[in-house]
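Peer 1: Everything below, folded, please.
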Amino acid sequence: MKKEEKPVVVKSADRVLDIFELFAEEKEPMSLMDISRKLGMPASSTYKILQNLQARGYLETDKQERAFYLGYKLFEIGSKYLQNTSLSAEFHQVAQKIVDDLNESVFLAIRDGGNILYIAEKQSSHAVRFVSHLGMKLPLHATAMGKMFLSSLDQEEIRKLYPDEELGALTSSTIHSYRDLLSQLEEIRSAGLSFSQGEAVEGVRCVAGPIYDSSKQLVASLSISIPSARMDDELWSRAIEWVRQASRELSTKLQFQQ
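Peer 2: Predicted structure coming up:
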């Protein structure tokens, strides 16, 4: 009988995966010594791995370069994977129904640190419309989908994103007060929907809803964008109802149960 071969374990690769799994468990920025101590790894070799991961975009550091946290590269890989999963396929089916009814653009995004990352869209046929492109990023606080993600965070997590309480402006309508943002997030938590009034793009209004997975985690957000010139009360009301319905439908597809 042939002896079963044991899988080859590459120690350095194992340590990289240990670091990723540690960040997934801790969910907080950690210093070099924190990581070294928790994983029982020598500080010198831990430092080399962390520097390598930071250079490749898999880790980032705070302004003092003392605390590490997961970088954009992992989110980028995750978004590319997500585009090929059932969520993307289900989104296109739902979005097509919305476009058929409203003829307005529909978008799907995930969170990428302090930004949203557009991963799917279904455009309207109107000449005047908001056009994104896959992989485009916009600040969380300036977008309806971004504010939906912010509403899922506690105040400590939000504070880490805006340590100086400074909110960058994309337009003259972008929310600029940190206190106003916190107040708006409370309203979003109560309503279950979020809105943008020309805050990312002048003259474009958006409504966004949450998409949850089976573990009740907010994993994506769906939005409808409508130029103000085409807006009326009936269209806006129908868009809001579509976002509610589509968000529930996509969450159900991901096995979410309230």
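Peer 1: use CA for all of it now, contacts and neighbours both
Peer 2: Will do.
Peer 1: the longest helix in this protein is where?
Peer 2: Among the segments of the chain that qualify as a helix by DSSP state H, the longest is helix 233-253.
Peer 1: outside of that one, which residues touch it?
Peer 2: Outside helix 233-253, the residues that touch it by C-alpha atoms under 8 Å, 6 or more residues apart in numbering are 87, 90-91, 94-95, 98, 102, 193, 207-213, 221-224.
Peer 1: Contacts only, for the residue nearest the centre of the chain.
Peer 2: Closest residue to the average C-alpha location of the chain: Arg111 at 1.1 Å, with C-alpha atoms, centre = their mean. Counting by C-alpha under 8 Å, 6+ apart, Arg111 touches 75, 117, 146, 149, 219-220.
Peer 1: same thing but 6 Å
Peer 2: Contacts here follow C-alpha atoms under 6 Å, 6 or more residues apart in numbering; on that basis Arg111 touches Leu117.
Peer 1: Please provide the structure for the following sequence as well, for comparison with the first:
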Amino acid sequence: MAVKQIQNALDLIEYFARLKKPASLAEIQHHFGWPRSSAYNILNTLVERGYMYEPARRGGYYPTPRLASVSESIVSADPLNERLSALLEKLAAETGETAIVAAPAGRFSVYLDVIESTSPIRYAAHVGMRIPIHAGASGRALLSLYTPTERANLLSKITFEPYGTNALMNAEDVEAVLAASQKRGWYQSIREYSADLAAIAIPVVADERRFAIVVAGPQFRLEDKCADVAETMQRLTEEAGIIGASATMEQLAATS
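Peer 2: This next block holds a predicted model:
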């Protein structure tokens, strides 16, 4: 269950990311429809913790650099981020499509890093974007790294919806697709979550963490190249020194 106060604080931070200028208490209150006292309490808490300041008297509020500093400290402390980012850069360059690192987050796969294609027609994704874990290539690659018990428990909590024309509508169909995909070593979705979108993913394990490496783009460019793109993904992943889809399930289980 989501915590409302945390949701509001995060919504406020994202609001400033879009606005890119100070905002007054009244403007924030009006934008979100919050009671004045709630808006003030959130702002005052962030001010007291050093995440928000008042640039000028009556000039409104704006985030301090502390948020960026804390985020950078977290990201830079993990050398795996550099390895995965370098892998995405190579994938995007070789395939010409959007490259993504995804990880499990409950009933979703969440995008941790994204390198968008430079093509005018491309899959537009962003860090933090969430996809129902059963509905796309990224989630299915991640589900392949779950034990059967883990997977059954998770799928039992999912509400299956017809996101796309080829959407899977029950746990049995998901398991059948996973079994077929595991044999060939890669996972795909074509018009299963988004119209006219194709995606290819491979599961990887790095530093005892489960990830999916994804290449996604317009169906008309990718559908006939899925196997070739998957081969490129596997080659570059192995060159990066990450355990990929070619590893046995015993190896994956031992490191997950």
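Peer 1: Superpose the two chains and report the TM-score.
Peer 2: Here the TM-score for the pair of chains, by TM-score structural alignment, normalised by the length of structure 2, is 0.61; 183 aligned residues with a C-alpha RMSD of 3.4 Å.
Peer 1: if we can go back for a sec, which ones among the contacts of helix 233-253 of structure 1 are found in strands?
Peer 2: 207-212, 221-224 (DSSP state E).
Peer 1: Show me which of these is closest to Leu153 of structure 1.
Peer 2: Pro210 (13.0 Å; C-alpha to C-alpha).
Peer 1: residue in structure 2 matching that closest one?
Peer 2: Alignment note (TM-score structural alignment): Pro210 of structure 1 maps to Pro203 of structure 2.
Peer 1: What about that match, how many residues nearby?
Peer 2: Counted with other C-alpha atoms under 10 Å, residues neighbouring Pro203 of structure 2 total 31.
Peer 1: That one and Ala212 touch, don't they?
Peer 2: Yes: at 4.6 Å, Pro203 of structure 2 and Ala212 qualify as touching, with contact defined as C-alpha atoms under 6 Å.
Peer 1: Quickly list what's touching both of the two.
Peer 2: In contact with both Pro203 of structure 2 and Ala212: 141-142, using C-alpha under 6 Å, 6+ apart.
Peer 1: can you list the residues that contact stretch 137-150 of structure 2?
Peer 2: 109, 133-134, 187-189, 199-203, 212.
Peer 1: can you give me the helices in the stretch 1-150 of structure 1?
Peer 2: For the stretch 1-150 of structure 1, the helices defined by DSSP state H, counting those that start in this stretch occupy 11-26, 32-39, 43-55, 72-83, 86-102, 144-151.
Peer 1: hmm, back to that, and the furthest pair within the ones in strands among the contacts of helix 233-253 of structure 1?
Peer 2: Checking those with C-alpha to C-alpha, the most distant pair is Tyr212 and Ile224, at 17.9 Å.
Peer 1: Comparing the two, which residue is more hemmed in?
Peer 2: Ile224 (30 against 22).
Peer 1: what separates that one from Leu108 of structure 1, distance-wise?
Peer 2: 9 Å (C-alpha to C-alpha, to the nearest Å).
Peer 1: neighbour-wise, which of the contacts of stretch 137-150 of structure 2 leads?
Peer 2: Ala201 (33 neighbours).
Peer 1: Who are the contact partners of that one?
Peer 2: Counting by C-alpha under 6 Å, 6+ apart, Ala201 of structure 2 has contacts 137-138, 186-187, 213-214.
Peer 1: what residue of structure 2 takes the place of Thr174 of structure 1?
Peer 2: Per TM-score structural alignment, Thr174 of structure 1 is aligned with Ala167.
Peer 1: An error on my part: the question was meant for Ala120 of structure 1.
Peer 2: Checking TM-score structural alignment: Ala120 of structure 1 goes with Asp113.
Peer 1: shouldn't its match be in contact with His126?
Peer 2: No: counting by C-alpha under 6 Å, His126 is not a contact partner of Asp113 of structure 2; they are 7.6 Å apart.
Peer 1: what's the distance between the closest residue in space to Ser31 of structure 1 that isn't next to it in sequence and Gln54 of structure 1?
Peer 2: Excluding the flanking residues, the one nearest Ser31 of structure 1 by C-alpha to C-alpha, 6 or more residues apart in numbering is Ala67, at 4.4 Å. The gap separating Ala67 of structure 1 from Gln54 of structure 1 is 12 Å, by C-alpha to C-alpha.
Peer 1: Using TSV, please lay out the contacts of stretch 137-150 of structure 2 together with distance to Ala171 of structure 2.
Peer 2: As requested, the contacts of stretch 137-150 of structure 2 are exported to TSV (distance: C-alpha to C-alpha, whole Å):
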residue	distance to Ala171 of structure 2
Ser109	17
Ile133	12
His134	9
Tyr187	16
Gln188	17
Ser189	16
Ala199	20
Ile200	20
Ala201	20
Ile202	20
Pro203	20
Ala212	20
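Peer 1: so who does Leu112 of structure 2 touch?
Peer 2: Leu112 of structure 2 neighbours (C-alpha under 6 Å, 6+ apart): 101-102, 127.
Peer 1: Neighbour count says what about the residues you listed? Which are buried?
Peer 2: Buried by 16 or more other C-alpha atoms under 10 Å: 101-102, out of the contacts of Leu112 of structure 2.
Peer 1: closest to Ser73 of structure 2 among the contacts of Leu112 of structure 2?
Peer 2: Among these, and counting by C-alpha to C-alpha, the member closest to Ser73 of structure 2 is Val127, at 17.4 Å.
Peer 1: which residue lines up with Arg230 of structure 1 in structure 2?
Peer 2: Checking TM-score structural alignment: Arg230 of structure 1 goes with Arg221.
Peer 1: How many neighbouring residues does its match have?
Peer 2: Neighbours of Arg221 of structure 2 (other C-alpha under 10 Å): 16.
Peer 1: before we move on, what about Lys97 of structure 1?
Peer 2: 13.
Peer 1: Could you find the counterpart of it in structure 2?
Peer 2: Per TM-score structural alignment, Lys97 of structure 1 is aligned with Lys90.
Peer 1: The residue lying closest to its match once chain neighbours are set aside and Leu91 of structure 2, how far apart?
Peer 2: Nearest non-adjacent residue to Lys90 of structure 2, counting by C-alpha to C-alpha, 6+ apart: Leu236, 7.6 Å away. Look at Leu236 of structure 2 and Leu91 of structure 2: by C-alpha to C-alpha, they are 7 Å apart.
Peer 1: between these two, which one's more packed in?
Peer 2: Ranked by neighbour count (other C-alpha under 10 Å), Leu236 of structure 2 and Leu91 place Leu91 first, with 24 against 18.
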